[in-house]
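>>> Just to be clear, the model below is a prediction. Sequence and coordinates:
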Amino acid sequence: WSRYLEPRGDEQAVEAAEEWMIDLSKLLLGPRFASGAHSRLYHGIYQGKAVAVKVTRHPQGCDSATIGTTTLDKLFAREVSLLSRLRHPNVVQLVGAWKRPPVCCVVTEYLAGGSLKDFLRSNGGAALPLRMVVDMALDIARGIRYLHSQRVVHRDLKSANLILDDEFNVKITDFGVAALESECGDSVTSDVGTFRWMAPELVNGKAHSRKVDAYSFAIVLWELLTRQTPFQDMTPVQAAFAVVNKNARPEVPRDCPSLLSQLMQRCWSLDPHARPDFEQLVETLEQFQLSMER
């Protein structure tokens, strides 16, 4: 991809966030550390600071003009536009962006702790201390509470989209399929979310609300408690089918505190209206955190 990353003076600005266009000559691209369906994540240095560089390009063999107009440009512009307006300790900070079809780059702050997913699957899989589980859950809940206060729905909350600093504080990242709440009333016609973490109404492609994030939060909380992959004995498609058609959910650990068990089960309720909002979730978790200190 290096041929796309050589500055040639024809960078295109995103209309909603022109001020976020970076000077590519000041970006030093390092090794890749993660990959997705159409994107790759690289270490980088921009103006002397460590950054993460998300590079997205058209799939090979596609009509780049069509894909660029209907998919890549739209997702890129939305992600930059949303990130540029967000400021919170538990949300990753945008550094800048750059685009020249068929490649787009989103540059964010880099956190040395890596993804929550990698952390949970490492270190032998021993159970996390309950205090750490609650602290991390609170970081995530506070971040989502802030997003919802800004009328933003993440729609792809999962451990791979949560990153850690060197003190195990958690930040929410990857806003590639996030949307304003006003945009969620229509049915979903494109790929949104990740099956193992996806609310039933999203799987069905139906109109949805901010409550899809509450469902995904419950699955992430289950991950924190178990350090396992949800529905690991199924393929992603099988997991989605079971959630929608059999009301399947991960098995709650036997040693799970009753308050967290109840919280998970409320959050992954089939009925979105039965799921708590994040103001309630933060308050409940803060009270539980205080009870642990007594």
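Happy to help now that I have it. Values in this document were obtained by computation on a predicted structure and should not be read as measured data. Numbering: from 1, shown residues only.

>>> C-alpha only now, for contacts and for neighbours.
Will do.

>>> Where is the longest helix in this protein?
For the chain, the helix with the greatest residue count under DSSP state H is helix 130-149.

>>> Name the residue most distant from the centre of this protein?
Arg294 (33.6 Å; Cα atoms, centre = their mean).

>>> For Asp118, see how far away that residue is.
Between Arg294 and Asp118 the distance is 32 Å, computed by Cα to Cα, to the nearest Å.

>>> and if you look at Thr226?
Thr226 is 14 Å from Asp118, where distance means Cα to Cα.

>>> Which one's more surrounded, those two?
Using other Cα atoms under 10 Å as the criterion, Thr226 and Asp118 rank with Thr226 on top: 20 against 14.

>>> Would you check that the more buried one makes contact with Glu251?
No. Using Cα atoms under 8 Å, Thr226 makes no contact with Glu251, being 9.9 Å away.

>>> what ranges do the helices span in this protein?
64-67, 73-84, 116-121, 130-149, 200-203, 211-226, 236-245, 258-267, 278-293.

>>> for those helices, which one sits closest to Val103?
Within the helices of the chain, the stretch nearest Val103 is helix 73-84; the backing value is 9.4 Å (Cα to Cα).

>>> helices or strands up against that closest one?
strand 94-100, strand 103-109 (3 or more Cα pairs under 8 Å, 6 or more residues apart in numbering; DSSP states H and E).

>>> now that helix and helix 130-149, what's the angle there?
110 degrees (axes from the mean of the first three to the mean of the last three Cα atoms, to 10 degrees).

>>> Relative to the whole chain's centre, how far out is helix 73-84?
Relative to the centre of its chain, helix 73-84 is centred 14 Å away, using Cα atoms, centre = their mean, to the nearest Å.

>>> this is the comparison structure:
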Amino acid sequence: MSSGGGSSEAAAAAKEKEKEKARVSRTSLILWHAHQDDAAAVRKLLEEDPSLVKARDYDSRTPLHVASLHGWVEVANCLIEFGADVNAQDRWKNTPLADAEGAKRTAMIELLKSHGGLSYGQNGSHFEPSPVLPPLPNKCDWEVDPSELDFSNSVCIGKGSFGEILKAHWRGTPVAVKRILPSLSDDRLVIGMAYLHNEPNVIIHRDLKPRNVLLVNSSADHLKVGDFGLSKLIKVQSAHDVYKMTGETGSYRYMAPEVLKHRRYDKKVDVFSFAMILYEMLEGEPPFSNYEPYDGAKYVAEGHRPSFRGKGYIPELRELTEQCWDADMKQRPSFIEIIKHLEKIKENLPSDHHWHLFTS
């Protein structure tokens, strides 16, 4: 009897997990279709599951926030018809009307007001004060053309051993520009995360994961780190400084244990995330893929690490991975040290090696 009961409970738990996965998938879908101004798709989802009208993304933004931001009136009408809260607040405490006003969406403003919408929160926090033109259509990604940066009245607001941070202007908008020192502009080691972690003005990404490492071209020989929505700019006073910052920030599957535990942490949280990404590259699957993300993060915080099963890579890469996910963040190498390790591994790798991590 007890065996049968346990089996029944396990089956129920598995069913609940599947339902939760489906719910997360539908949440993403309705936010996406709201963003794409696809009212028909939004309506279909709501007819299947009316509770999706209350869906929230990572920033606690509802589909109505998304529609209001872009001025998609038909989508907004559909959402309101299904009972959307016109005064829902996102993580910045903005209501949909505050977003619509910030974006100057006149028709949307009128619609929301007619349904009792109120304007409060950080009005317009998602917008530049001046209109910004989209990138040129022939660009493969969203880049600022360096020639459009105006340094005529620039002010240096920070400087380190690798570069300087200047306050400049881009298309009339004040921007912070992190510029490599001319004497180091040809140094191949001054790249990606190594530069961001340069003292004294350190940028901690805090959400490094495969989805935030972008392919610049189809041959995948050029990567860029993207999505700095959770990054933190800090002023370093000492090489061993740690900081009291928000715990549980980022994606659980790639999260350093000190972040999950709400302990003080520094730039080495990105090194830990890099280790988990490198493991995924080596093994071909995410770390602890048999766990839900939060459960995996808890398991890691308890001192466990993913097992290496693949045999097609060299031991030095495994050793580097293990150094980077060390439980003691002070023992993890810096990104400059990591790059040196990778360069050394590349030099010793036979040219006919079947594993193409270092294909140039």
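Arrived safely. No experiment lies behind these values; they were computed from the predicted model shown.

>>> Would you format the helices of the first structure as a markdown table with distance to Ala37 of the first structure included?
Formatted as a markdown table, those follow (distance: least, Cα to Cα, whole Å):
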| stretch | distance to Ala37 of the first structure |
| --- | --- |
| helix 64-67 | 14 |
| helix 73-84 | 14 |
| helix 116-121 | 17 |
| helix 130-149 | 25 |
| helix 200-203 | 18 |
| helix 211-226 | 20 |
| helix 236-245 | 15 |
| helix 258-267 | 28 |
| helix 278-293 | 30 |
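
>>> if you compare those, which one is most tucked away?
helix 211-226 (a mean of 25; mean count of other Cα atoms under 10 Å).

>>> Serialize the helices and strands packed on helix 73-84 of the first structure to CSV and add fields for distance to Pro59 of the first structure.
CSV is the format used below for those (distance: least, Cα to Cα, whole Å):
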stretch, distance to Pro59 of the first structure
strand 94-100, 15
strand 103-109, 10
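
>>> Let me have the ones you listed in CSV, extended by mean neighbour count.
Shown next, in CSV, are these (neighbours: other Cα atoms under 10 Å):
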stretch, mean neighbour count
strand 94-100, 23
strand 103-109, 23
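
>>> Out of those, the one nearest Gly205 of the first structure is which?
Counting by Cα to Cα, Gly205 of the first structure lies closest to strand 103-109 out of those; the figure is 26.9 Å.

>>> Packing partners of the closest one?
Using 3+ Cα pairs under 8 Å, 6+ apart: strand 103-109 of the first structure touches strand 49-57, helix 73-84, strand 94-100.

>>> nearest to Arg275 of the first structure, of these?
Of those, nearest to Arg275 of the first structure by Cα to Cα is helix 73-84, at 24.8 Å.

>>> what's the angle from that closest one to strand 94-100?
160 degrees.

>>> so which of the helices of the first structure gets nearest Lys54 of the first structure?
Taking Cα to Cα, helix 73-84 is the member of the helices of the first structure nearest to Lys54 of the first structure, at 10.5 Å.

>>> Contacts only, for the aligned partner of Trp268 of the first structure in the second structure.
Counting by TM-score structural alignment, Trp268 of the first structure lines up with Trp325 in the second structure. Neighbour list for Trp325 of the second structure: 256, 271-273, 275-276, 332 [criterion: Cα atoms under 8 Å, 6 or more residues apart in numbering].

>>> again, only using 7 Å
Contact analysis of Trp325 of the second structure by Cα atoms under 7 Å, 6 or more residues apart in numbering lists 272, 275, 332.

>>> all strands for the second structure, in order.
Ranges of strands in the second structure, per DSSP state E, are 149-159, 163-170, 173-180, 201-204, 213-215, 223-225, 232-235.

>>> and the closest residue to Ser39 of the first structure other than its chain neighbours, how many residues sit next to it?
Of all residues not flanking Ser39 of the first structure in the chain, Thr56 sits nearest, at 4.2 Å (Cα to Cα, 6 or more residues apart in numbering). Counted with other Cα under 10 Å, residues neighbouring Thr56 of the first structure total 22.

>>> Distance check, Thr56 of the first structure against Ala37 of the first structure.
9 Å.

>>> Then Asp166 of the first structure?
Taking Cα to Cα as the measure, Asp166 of the first structure falls 28 Å from Ala37 of the first structure.

>>> What of Phe195 of the first structure?
From Phe195 of the first structure to Ala37 of the first structure the distance is 14 Å (Cα to Cα).

>>> who's more crowded, these two?
When neighbours are counted by other Cα under 10 Å, Phe195 of the first structure and Ala37 differ, and Phe195 comes out ahead with 19 against 8.

>>> Run through the residues that contact the more buried one.
Per Cα under 7 Å, 6+ apart, neighbours of Phe195 of the first structure: 236-237, 239-240.

>>> again, only this time at 10 Å
By Cα atoms under 10 Å, 6 or more residues apart in numbering, the contact set of Phe195 of the first structure is 156, 202-203, 235-241, 243.

>>> now Ser261 of the first structure
218, 221-222, 252-255, 267.

>>> shouldn't the residue nearest to Ser39 of the first structure be in contact with Glu79?
No. If you go by Cα atoms under 10 Å, Thr56 of the first structure and Glu79 don't touch, sitting 11.9 Å apart.

>>> overlap in contacts of the two?
Val106.

>>> sorry, back to before: distance of the residue farthest from the centre of the first structure relative to Thr284 of the first structure?
Relative to Thr284 of the first structure, and taking Cα to Cα, Arg294 of the first structure is found at 16 Å.

>>> cool, and Ser269 of the first structure?
As defined by Cα to Cα, Ser269 of the first structure lies at a distance of 17 Å from Thr284 of the first structure.

>>> Return the residues in contact with Arg32 of the first structure.
Counting by Cα under 10 Å, 6+ apart, Arg32 of the first structure makes contact with 40-44, 52-54.

>>> can we see that at 6 Å?
41-42 (Cα atoms under 6 Å, 6 or more residues apart in numbering).

>>> So what does Val243 of the first structure match up with in the second structure?
Under the alignment (TM-score structural alignment), Val243 of the first structure pairs with Val300 in the second structure.

>>> Run a quick neighbour tally on His43 of the first structure.
18.

>>> Please apply the same query to the one 10 residues further on.
By the other Cα under 10 Å criterion, the neighbourhood of Val53 of the first structure contains 29 residues.

>>> And Arg263 of the second structure, by the same measure?
15.

>>> what do we get in the first structure for it?
In the first structure, Arg263 of the second structure lands on Lys206 (TM-score structural alignment).
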